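K.L.:
Fold the following, please.
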Amino acid sequence: MTTITRNGPRIGVLVPYTNCNIEPDMQLLCPPGATIHCARMGGYDVDEIPGSDQMAGLGSSDISEPLMLLSGVRPHAILYGCTSATLTHGPAFDADLSERIKSGSGALSLTAAGSLVAAIQALGAARVGFASPYLGEINDQAMRFLSGQGIETVKCHDVGRPLGNYGQGELTPDEVFELALQADHPDAQAIVLSCTDMRSVECITRVEAALGKPVVTSNQAMMFCLMRALDLPRHDDAPGRLFDLL
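P.N.:
Below you'll find the predicted structure:
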């Protein structure tokens, strides 16, 4: 039987209850010795197309119970695993939610949206290409969110059709790769792939090789910010130029 070292940080993740990809991504990105612990949160209708109102509702929903249950493992950090839930409210809401999670758990708290911004800024990028599986209205809010943090979106690209709560996670890595290529622009200094349920982590290396530019994804950005905050070194399974900054 293989023995797994478990002497690293315990990482808690708050996961939208239909999200099928953040947990596999976190396992792929997890630093040696660290462990991943997840709690699911609701606050939205699985049968509705996830538009701005639904994602804003998720962001403002009561997370006290999943946060309490997740706090039972005494996590060193808690990641809020939905990007659009706070993109739809703006940077001030995102920062406040992070503080509320920290106050309720005593752990380092990082959101997906806040981590995207921090990762882009760590790369020194001021102009980005942006791709997502979101409806257009959420993309507009995402661009305003980034603009408020001094980041200009020089091109935005989406899948061109409304996707349900499961459809976003069903995009293949090949489809995400093509989505990323369509978001490129001569002025873009980095490519941003937003959504914790999109299979972006698996194509980071491929996109960077094709475009010669760094890629930032929601789940990768959260893990980067966590590793930087906890002073953890890069490991072999951490993909992308972003992790070269550790």
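
K.L.:
Every contact and neighbour count from this point should use C-alpha atoms.
P.N.:
Noted.

K.L.:
quick one, helices of this protein?
P.N.:
Counting by DSSP state H, the chain has helices at residues 22-29, 52-60, 64-71, 84-87, 91-105, 112-122, 136-147, 167-170, 173-182, 204-211, 218-229.

K.L.:
how about those, which one is nearest M198?
P.N.:
helix 167-170 (5.0 Å; C-alpha to C-alpha).

K.L.:
Tell me which residue is most central in the protein.
P.N.:
S218 (2.2 Å; C-alpha atoms, centre = their mean).

K.L.:
just to revisit the earlier point, which one of the helices of the chain is the most hemmed in?
P.N.:
For the helices of the chain, average neighbour numbers computed from mean count of other C-alpha atoms under 10 Å are highest in helix 84-87, which has a mean of 27.

K.L.:
for it, packing partners?
P.N.:
helix 52-60, helix 91-105, helix 112-122, helix 136-147 (3 or more C-alpha pairs under 8 Å, 6 or more residues apart in numbering; DSSP states H and E).

K.L.:
ok, now with 7 Å
P.N.:
helix 52-60, helix 136-147 (3 or more C-alpha pairs under 7 Å, 6 or more residues apart in numbering; DSSP states H and E).

K.L.:
Find the nearest non-adjacent residue to M222, please.
P.N.:
Distance criterion C-alpha to C-alpha, 6 or more residues apart in numbering; nearest residue to M222, sequence neighbours excluded, is S115 at 5.2 Å.

K.L.:
who are the neighbours in contact with the one you found?
P.N.:
With contact set as C-alpha atoms under 7 Å, 6 or more residues apart in numbering, S115 has these partners: A221, M222, C225.

K.L.:
if we can go back for a sec, mind putting the helices and strands packed on helix 84-87 in JSON lines, distance to G106 included?
P.N.:
What follows is the helices and strands packed on helix 84-87, written out as JSON lines (distance: least, C-alpha to C-alpha, whole Å):
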{"stretch": "helix 52-60", "distance to G106": "20"}
{"stretch": "helix 136-147", "distance to G106": "27"}
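
K.L.:
and for comparison, fold this next one:
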Amino acid sequence: MSSVSSVSSLPNAAVADDRALPFQRYNRPELLRIGLVLLDTDYTLERDWHRLVGDDMELFCTRMPTHAEVTPEALKALEAGITPAAATLVPGLPLHTLAFGCTSGGLLIGDVAIAERLHAVRPEVAVTHPWLAIRAALEALEARRIAVLTPYVREVDDAFLAAFSAQDIEVAAIGGFRLDHDPDIPAVDPACLGDALATLLEGAGPVDAVVLPCTNLRALDVLDELEQRFGVPCVSSNQALYWHARWIAGRPTCQAGFGRLLSGV
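P.N.:
Here you go, the predicted structure:
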């Protein structure tokens, strides 16, 4: 005989009460609500944003499947997954902003296509992505000559170089770690970004700002340190995306410790 007795065999065992017990409906506060579509291989963006989110905001995240490749072809192919992923975000709950979380993907897919994919689910919501946010950040910082430190392969860097040039932003230097596998990118120690940037800037001349694209690059924690070392604003994807997502919702932020952009420009 089993040593474990069933509930029904216990003396005076309770049974489920069929009554619907009364309750008071929760009065949900009118907080800023942002939805974020991440790649399944992104280990950094969500953590960074949770460090930035204050009591005035709710963050809702979902993830889309990828092949983990950081190549132009693989990044363009992300477009098809944006709408299905966005459709899983808190159905029935209004959002103020909806963001797609991939910098190089946003660049190669394009503003219009990303907006269409997100608006297919939430036509009334303001939308953004890191490439759009970086451009808005550089405009707010009045930066026209920049250096760009990336984790990407050469083909993706070339796409950034062409895109910045099309925006009349001069790129004094661009280069990086030449990684083509997304999970390898968060393995880059933030402590090495300063020395890598110093190498990249050798002979480049003065710049107005430094850009560190890629939501998987662990740059947020060292932005203040980099700004002190190099004397110019440093813009990361996760910092700029958070700043822009709030700004387009009409809820700008001012936070110290994460670079000049978030401290009020």
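
K.L.:
TM value for the aligned chains?
P.N.:
TM-score for the superposed chains, counting by TM-score structural alignment, normalised by the length of structure 1: 0.87, backed by 234 aligned residues with a C-alpha RMSD of 2.1 Å.

K.L.:
circling back: which position in structure 2 pairs with the residue nearest to M222 of structure 1?
P.N.:
In structure 2, S115 of structure 1 lines up with A133, judged by TM-score structural alignment.

K.L.:
burial of the counterpart of A80 of structure 2 in structure 1, as a residue count?
P.N.:
For A80 of structure 2, the aligned position in structure 1 is occupied by S61, per TM-score structural alignment. When counting by other C-alpha atoms under 10 Å, one arrives at 14 neighbours for S61 of structure 1.

K.L.:
picking up where we left off before, just name the closest of the contacts of S115 of structure 1 to L108 of structure 1, please.
P.N.:
C225 (10.6 Å).

K.L.:
How about the contacts made by that closest one?
P.N.:
Counted by C-alpha under 7 Å, 6+ apart, C225 of structure 1 has contacts S115.

K.L.:
one more time with 10 Å
P.N.:
When contacts are counted by C-alpha atoms under 10 Å, 6 or more residues apart in numbering, C225 of structure 1 touches L110, T111, A112, G114, S115, L116, A118, A119, A122, D231, F243, L246.

K.L.:
and of those, the nearest to L14 of structure 1?
P.N.:
Looking across these and measuring by C-alpha to C-alpha, the closest to L14 of structure 1 is T111, at 9.6 Å.

K.L.:
can you pull the contacts of E99 of structure 1?
P.N.:
Contacts of E99 of structure 1 by C-alpha under 10 Å, 6+ apart are F93, S105, G106, A107, L108, S109, L110.

K.L.:
Those, buried ones only, as a PyMOL selection?
P.N.:
Listed next is the PyMOL selection for buried residues among the contacts of E99 of structure 1, using 16 or more other C-alpha atoms under 10 Å:
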select buried, resi 105+106+107+108+109+110
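
K.L.:
Give the aligned equivalent of R241 of structure 1 in structure 2.
P.N.:
Checking TM-score structural alignment: R241 of structure 1 goes with R260.

K.L.:
Equivalent analysis for E152 of structure 1, please.
P.N.:
So E152 of structure 1 corresponds to E170, using TM-score structural alignment.

K.L.:
Correct me if wrong: its match contacts F160.
P.N.:
No - counting by C-alpha atoms under 10 Å, E170 of structure 2 stays clear of F160, with 11.4 Å between them.

K.L.:
State the distance from V153 of structure 2 to A126 of structure 2.
P.N.:
31 Å (C-alpha to C-alpha, to the nearest Å).

K.L.:
and the alignment partner in structure 1 of E142 of structure 2, what does it touch?
P.N.:
Under the alignment (TM-score structural alignment), E142 of structure 2 maps onto G124 of structure 1. Shown in contact with G124 of structure 1 (C-alpha under 10 Å, 6+ apart): A118, Q189, A190.

K.L.:
Could you do T103 of structure 2 as well?
P.N.:
75, 109, 129-134, 160, 213-216, 237-238, 241.

K.L.:
Can you show me which of the residues you listed carry over to structure 1?
P.N.:
Counting by both residues aligned by TM-score structural alignment, their matches' C-alpha atoms under 10 Å, those that remain in contact in structure 1 are 75, 129-134, 160, 213-216, 237-238.

K.L.:
Grab the nearest non-local neighbour of T62 of structure 2.
P.N.:
Nearest one to T62 of structure 2, counting by C-alpha to C-alpha, 6+ apart, is V37 at 5.1 Å.

K.L.:
In structure 1, what sits opposite that neighbour in the alignment?
P.N.:
Match for V37 of structure 2 (TM-score structural alignment): L14.

K.L.:
Show the contacting residues for that match.
P.N.:
22, 37-41, 63, 66-67, 70, 78-82, 111.

K.L.:
Same check on D158 of structure 1?
P.N.:
D158 of structure 1 neighbours (C-alpha under 10 Å, 6+ apart): 130-136, 139, 176, 179-180, 182-183.

K.L.:
which of those lies closest to P214 of structure 1?
P.N.:
A180 (11.4 Å).

K.L.:
separation between the counterpart of that closest one in structure 2 and I146 of structure 2?
P.N.:
Counting by TM-score structural alignment, A180 of structure 1 lines up with L197 in structure 2. Here the criterion is C-alpha to C-alpha. By it, L197 of structure 2 lies 12 Å from I146 of structure 2.

K.L.:
any residues in contact with both of those two?
P.N.:
In contact with both L197 of structure 2 and I146: A173, I174, V210, using C-alpha under 10 Å, 6+ apart.

K.L.:
Okay then, goodbye and thanks.
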